[in-house]
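J.: I'll drop the sequence and a predicted model, then ask my questions.
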Amino acid sequence: MNVSKTVAIASSEQLQNIFRQAQQEKNPVYLYRKPGDYGISLDLSKWNEVEEFDVDNLMIIVPPGILLRELNELVTAKGLRFIPADSPYLAGLSVGEWVYRGCPNLSSWKYGAGKHFLLGSSYVFPNGEITDVGGKCIKNVSGYDLTRFLAGAYADFAVGVRFVLKLMPQPACRRCYDVAISSLADVNRLVSALHSQPVPPAWLYWADAAAGSQLFAQQQAAHRIIFELDGNAAEVNDYAAAVDKLLIACNAEKAALLTALPDVSQLEEQAAGFWLLDEFKVPYPAISEFAEKVTAALAEFHWNGGLFGQLANGKIHLYVEKTDSRLNSFIARLQTEAAALGGAASGKYERVYGDGGSGILAVIEKNFKQQLDPAQIFNPAAEVTK
């Protein structure tokens, strides 16, 4: 087969047949990645009917095609919430792609990693086999944690086709802040002060002037901080009183033009420029120094760009207005700078744009994948196209 075609998938059996035939023909199969010039691009968007919704036991079972936005609307109507979908941040992402990306969670500062809300899954492997991991209750996810191993970000082990998700009740009270702060030093002071509080914000989102101007579609000269408090009314009101004082001490001002938190679901694929999410993790006390290193690197490469992300958790994302063939060396430099400051690189850049990761874990993953994908058909490596 020398042409590219899109195939709508609505069942595990159909997907298994596609993979088995593709293995025989050594035909590439793409999902959640930009397809190549030939092969099969899978479309799971219509595979979106909820299998089970157990309100009493705070659990829902869903297929891969349902959007986080749709899931949020469904559970909110019952007074519940799925924490990773409890904000507009990833609203346009399907549950399947959310798992494929490693279960990102804007609210991880308060509620923990997104993978903690994934109790179980079913996966179809590229060799056509299918398996269930985890279950409907916590005791079923003990021992070897294959649920979270298979949900490793961009690992391309298998296609998730069924997900058991943990829900939580809606909070009685919420309060959102949207402020502008001139200096990164004051931004760090605010985050440090919030860290010292007994209970953290549900989430905190930061963007410097360059990235924020693109994300919020409005020119800004300062750093933008948006965060939310949640809990019972008394707790939130007491916390808000403390936060109001912190904002004054950190020279924060109410944003001139208030806006909703951006949906970054398709940012890397659809927005102008080069965007790289979930690559860098840097301890928040070192963010100022990391930002200086990035600014210096951008100037050396004669590029314009900036940083944004979940500052309190150290997840830092990159925006560059325009890049060229030196992008690999630029990213490698930032990875080195992050490591030197006590941080780390996730390896996503190599997984998505290169030939995979490196190191002992990468060897284990490649050996595991070789057993499940003997013809190496599933999401073969792609090149940077922006």
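T.: Great, that's in hand.

J.: rest of the way, CA atoms for contacts and neighbours
T.: Will do.

J.: mind checking the SS state of residue 265?
T.: coil (DSSP: H, G, I helix; E, B strand; the rest coil).

J.: Spatially nearest residue to it, not counting backbone neighbours?
T.: residue 90 (4.9 Å; Cα to Cα, 6 or more residues apart in numbering).

J.: Could you check how far the one you found is from residue 96?
T.: 12 Å (Cα to Cα, to the nearest Å).

J.: returning to that earlier point: now for the residue nearest to residue 265, how many residues are close by?
T.: For residue 90, the count of nearby residues is 24 (other Cα atoms under 10 Å).

J.: got a list of what it touches?
T.: 68, 69, 263, 264, 265 (Cα atoms under 8 Å, 6 or more residues apart in numbering).

J.: Can you tell me how far the third one is from residue 285?
T.: Looking back up the chat, that one is residue 263. 27 Å.

J.: do the same with the second one
T.: Taking Cα to Cα as the measure, residue 69 and residue 285 are separated by 33 Å.

J.: helices and strands around the lengthiest helix in the chain, which ones?
T.: Using DSSP state H to define each element, the chain has its longest helix at helix 233-249. Here helix 233-249 touches strand 173-181, helix 184-195, strand 223-231, going by 3 or more Cα pairs under 8 Å, 6 or more residues apart in numbering; DSSP states H and E.

J.: Go through those and pick out the most buried.
T.: Each of the helices and strands packed on helix 233-249 was scored by mean neighbour count; the highest is strand 223-231, a mean of 22, by mean count of other Cα atoms under 10 Å.

J.: Give me the angle between it and strand 173-181.
T.: 170 degrees (axes from the mean of the first three to the mean of the last three Cα atoms, to 10 degrees).

J.: Pasting the second one now:
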Amino acid sequence: MSQSVLPQSIKELQHLLWTAADSDYPVYVYREGPQDGVIIDLSKLNEIIEIDPANLVATVEPGVKLGALAKKLAEQGLRFIPADTLFYQDKTVGELFYEGCSTISSLKYGCTKHFLMGSEVVLPSGEILKTGGKTVKNVTGYDFTRFFNAPYTDFGITAKYLLKLLPVPETRKSVSVSFKGIAELLAFIKDLKASHIVPAYLLWVDLGEQSVFRTDSSGQLVMMEFDGLSEEVSEQWKNTEIFIKKYKGAIYEVSDGCSEMASKWSCLYRTTDKYVLTEEIKMPFTAQGEFYKIFYEKAKASRVKASLFGQLAEGKLNIVFAENYPQDTFIENIIEAVEQAGGVSSGKYGRLTGKRPAGILAELEHRAKIALDPKMILNR
């Protein structure tokens, strides 16, 4: 029977992995293993080791909750962008990088991986490998920081993260709008892009007739936030409001600072007993309207209750299910439709169900795994 252990320090984590490697005993982290393994719980490794305002870098352990980190940084007028919204407050820093979570504010600030400057990884042998550093010159050449911290790559367990910080913006404005249909919503976003209006984030939730989300609202819900200098934010909102009226959008909320609507929908990126966040898709903007139709046609034909949400302006879509056990065949059909439309799947569903990735990069990943973890003790 598997047992759970909570290392209290990095030295304890090292000893645990060294012992497991020596005895050829499997250990699991960020996932549940079979009956014959040890599940490593990193929740006690939750120290914010250092906040360095001069270099805009924070050094933290993997068990630090993003909500707690955001609160601590705000006291010094700083922020870690992936933790700077309500959507990931309950996740730990380790979960954020291991699960490959997409930064909600990547439309303006870039991907999550660009906010990782360095790390300390405990290898399956118990040795510590340091990558990157506080300054850009320390992350030139081979990018071992992102290599060892790529989603679902089990080369070792990261025990320290060096996170890139930014100052808190002068002004923030949150907006929630509903459009009648997907065509109006996509036209609205197209106008925003053409006008070079860049919200900090733009998150879409499908509340149409086929939606699995239980709510009093309907249509296509968009939650946006603008941040920066007051004049800049005011001008962007003024122009955005023109496009909302053009496509007959209904404004639910305009507020300074924290959004009530975002707070309500922050559950989207959390694990619940009502649905499973199963697969993530990268889709060309011009193909999204047609894919929307295909998705619901296939769901109806397969009698699967599923919906879409995500970051439409960037083409990042998420599939969410009303039940905890989606059908393999349906997922495969959807991924095929995505590829035919010129998009790609993150492969998250395959990872979660234990299927080995395919392709050249997957083969290189497998070779690296053999070299760094020859006994395959970590997440066997």
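T.: Received, thanks. Only a predicted model underlies this, so the values are computations on that prediction, with no experimental measurement involved.

J.: rewinding a little: for the contacts of residue 90 of structure 1, pick the one with the most neighbours.
T.: Per-residue neighbour counts (other Cα under 10 Å) across the contacts of residue 90 of structure 1 peak at residue 68, which has 26 neighbours.

J.: Which residue in structure 2 aligns with it?
T.: Alignment note (TM-score structural alignment): residue 68 of structure 1 maps to residue 66 of structure 2.

J.: Might one say that its match is in contact with residue 81?
T.: No: the pair residue 66 of structure 2 / residue 81 is not scored as a contact, 10.1 Å apart, by Cα atoms under 8 Å.

J.: how many other residues sit next to residue 2 of structure 2?
T.: Neighbours of residue 2 of structure 2 (other Cα under 10 Å): 15.

J.: What is the equivalent residue in structure 1 for it?
T.: That one, residue 2 of structure 2, aligns with residue 4 by TM-score structural alignment.

J.: what about its match, distance to residue 353 of structure 1?
T.: Applying Cα to Cα to residue 4 of structure 1 and residue 353 of structure 1 gives a distance of 20 Å.

J.: Would you confirm that residue 229 of structure 1 contacts residue 174?
T.: Yes: using Cα under 8 Å, residue 229 of structure 1 is in contact with residue 174, at 5.6 Å.

J.: Mutual contacts of those two, please.
T.: residue 236.

J.: Residue 80 of structure 2 matches what in structure 1?
T.: For residue 80 of structure 2, the residue aligned by TM-score structural alignment is residue 82.

J.: give me every residue that touches its match.
T.: Counted by Cα under 8 Å, 6+ apart, residue 82 of structure 1 has contacts 71, 72, 75, 117, 165, 166, 167, 168.

J.: same thing but at 7 Å, please
T.: 72, 166, 167, 168 (Cα atoms under 7 Å, 6 or more residues apart in numbering).

J.: overlap between the contacts of residue 90 of structure 1 and structure 2?
T.: On the basis of both residues aligned by TM-score structural alignment, their matches' Cα atoms under 8 Å, what survives of these in structure 2 is 68, 69, 263.

J.: Tell me which residue of structure 2 matches up with residue 174 of structure 1.
T.: By TM-score structural alignment, residue 174 of structure 1 lines up with residue 172.

J.: Hmm, its match is touching residue 227, no?
T.: Yes: at 4.4 Å, residue 172 of structure 2 counts as touching residue 227 under the criterion of Cα atoms under 7 Å.

J.: can you pull out the helices in structure 2?
T.: Using DSSP H, helices in structure 2 cover 10-23, 66-74, 93-98, 106-109, 144-148, 182-194, 230-246, 260-264, 288-302, 328-340, 348-352, 360-372.

J.: how about those helices, which one is nearest residue 281 of structure 2?
T.: Closest of the helices of structure 2 to residue 281 of structure 2 is helix 328-340, at 7.6 Å (criterion: Cα to Cα).

J.: Superposed on structure 1, what's the mean shift for the closest one?
T.: Compared with structure 1 after the fit, helix 328-340 of structure 2 shows a mean deviation of 1.4 Å (mean Cα distance after the TM-score superposition for structure 1).

J.: Now that helix: buried residues?
T.: 330, 331, 334, 335, 337, 338 (16 or more other Cα atoms under 10 Å).

J.: One more: stretch 338-350 of structure 2?
T.: Buried, per 16+ other Cα under 10 Å, within stretch 338-350 of structure 2: 338, 341, 343, 344, 345, 347, 348, 349, 350.

J.: what's in contact with it?
T.: So stretch 338-350 of structure 2 is contacted by 278, 279, 280, 281, 282, 283, 284, 287, 335 (Cα under 7 Å, 6+ apart).

J.: From residue 70 of structure 2, how far off is the last one?
T.: What it means is residue 335 of structure 2. For residue 335 of structure 2, the distance to residue 70 of structure 2 - Cα to Cα - is 35 Å.

J.: likewise the third one?
T.: The gap separating residue 280 of structure 2 from residue 70 of structure 2 is 25 Å, by Cα to Cα.

J.: just the fifth one next, same as before
T.: In this structure, residue 282 of structure 2 and residue 70 of structure 2 are separated by 28 Å, where distance is defined by Cα to Cα.

J.: How about the first one?
T.: Distance, residue 278 of structure 2 to residue 70 of structure 2, by Cα to Cα: 27 Å.

J.: do the fourth one as well
T.: Residue 281 of structure 2 is 28 Å from residue 70 of structure 2, where distance means Cα to Cα.

J.: Translate residue 129 of structure 1 into the numbering of structure 2.
T.: In structure 2, residue 129 of structure 1 lands on residue 127 (TM-score structural alignment).

J.: In contact with that match, which residues?
T.: residue 14.

J.: The residue minimising distance to the centre of structure 2 - nearest residue in space that isn't next to it in sequence?
T.: Nearest to the mean C-alpha position of structure 2, by Cα atoms, centre = their mean, lies residue 101 at 1.5 Å. In space, and not counting its chain neighbours, residue 101 of structure 2 is closest to residue 112: 7.2 Å by Cα to Cα, 6+ apart.

J.: pretty sure the one you found contacts residue 99?
T.: No: counting by Cα under 7 Å, residue 112 of structure 2 stays clear of residue 99, with 11.0 Å between them.

J.: Between those two, which is the more surrounded one?
T.: Neighbour tally, residue 112 of structure 2 and residue 99, criterion other Cα under 10 Å: the higher count belongs to residue 112, 20 against 15.

J.: Contacts only, for that one.
T.: Contacts of residue 112 of structure 2 (Cα under 7 Å, 6+ apart): 82, 102, 103.
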